[in-house]
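Trainee: Structure here, sequence nowhere to be found:
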């Protein structure tokens, strides 16, 4: 009786690109550590940080954010 690893290896050896990409995606997602940020996520955070420090992006303190969330204020009123 063939083991799962042997069967999977056979699929890999005989599979087309579509199957290989699917198996790769599943394996990558399964082994992905969710506590780590991807490079694109880090780049996005860096960009937002720079925009905030340069003044290109307006930030809100908790009181202002809460008013926006519950609808007591509009952004242009703050």
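Mentor: Noted; the coordinates are in hand. Remember, it's a predicted structure, so these values are computed and weren't measured experimentally. Numbering: from 1, shown residues only.
Trainee: Going by C-alpha atoms from here, please, whenever you check contacts or count neighbours.
Mentor: Noted.
Trainee: any chance you could map the helices in this structure?
Mentor: Using DSSP state H, the helices of the chain run over residues 4-14, 17-31, 39-54, 62-70.
Trainee: Just put those helices in a markdown table and tack on mean neighbour count.
Mentor: Converted to a markdown table, the helices of the chain look like this (neighbours: other Cα atoms under 10 Å):
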| stretch | mean neighbour count |
| --- | --- |
| helix 4-14 | 12 |
| helix 17-31 | 12 |
| helix 39-54 | 12 |
| helix 62-70 | 12 |
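Trainee: Please compare the first structure with the one that follows:
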């Protein structure tokens, strides 16, 4: 699974992307966030308030209950505002 981080999420995690292999118990975006949070203090900081994080699975916006799979690309980023 390829995980991409953008904006302040990237700054807190300390990397722009990583390849991960979460356990089979990680089945959705919320589960992935919980699992990633335990990987490092930077991950914990980035995902401390999951309500402030948006996600995309394979380049489509996805909610917390959206399923994830081994070959997916998951992107995490702050909410986007227009102007």
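Mentor: Nice, I can see it. This one's a predicted model, so the numbers in the text were calculated from it and none came from an experiment.
Trainee: What TM-score do the two superposed chains give?
Mentor: Here the TM-score for the pair of chains, by TM-score structural alignment, normalised by the length of the first structure, is 0.20; 24 aligned residues with a Cα RMSD of 3.7 Å.
Trainee: Next up, the contacts around residue 4 of the second structure.
Mentor: 16-18, 73-76 (Cα atoms under 8 Å, 6 or more residues apart in numbering).
Trainee: With residue 31 of the first structure instead?
Mentor: The neighbourhood of residue 31 of the first structure, defined by Cα under 8 Å, 6+ apart, contains no residues.
Trainee: Let me know the distance separating it from residue 42 of the first structure.
Mentor: From residue 31 of the first structure over to residue 42 of the first structure the distance is 20 Å, taken as Cα to Cα, to the nearest Å.
Trainee: can you tell me how far residue 46 of the second structure sits from residue 62 of the second structure?
Mentor: Computed with Cα to Cα, the distance linking residue 46 of the second structure and residue 62 of the second structure is 18 Å.
Trainee: And these two? Which one has more around it.
Mentor: More neighbours surround residue 46 than the other of residue 46 of the second structure and residue 62, with 26 against 18 (other Cα atoms under 10 Å).
Trainee: does the more buried one really touch residue 5, like I thought?
Mentor: No: in terms of Cα atoms under 8 Å, residue 46 of the second structure does not count as a neighbour of residue 5; the distance is 9.7 Å.
Trainee: anything in contact with each of these two?
Mentor: residue 13.
Trainee: Measure how buried residue 73 of the second structure is and give me the count.
Mentor: Based on other Cα under 10 Å, the number of other residues close to residue 73 of the second structure is 17.
Trainee: I figured it hits residue 3, correct?
Mentor: Yes: with contacts defined as Cα under 8 Å, residue 73 of the second structure counts as touching residue 3 at a distance of 5.9 Å.
Trainee: What's the first helix or strand after the helix or strand hosting residue 56 of the second structure?
Mentor: Here residue 56 of the second structure sits within strand 54-57, counting by DSSP states H and E. Next along the chain after strand 54-57 of the second structure, taking DSSP H and E as the criterion, comes strand 60-62.
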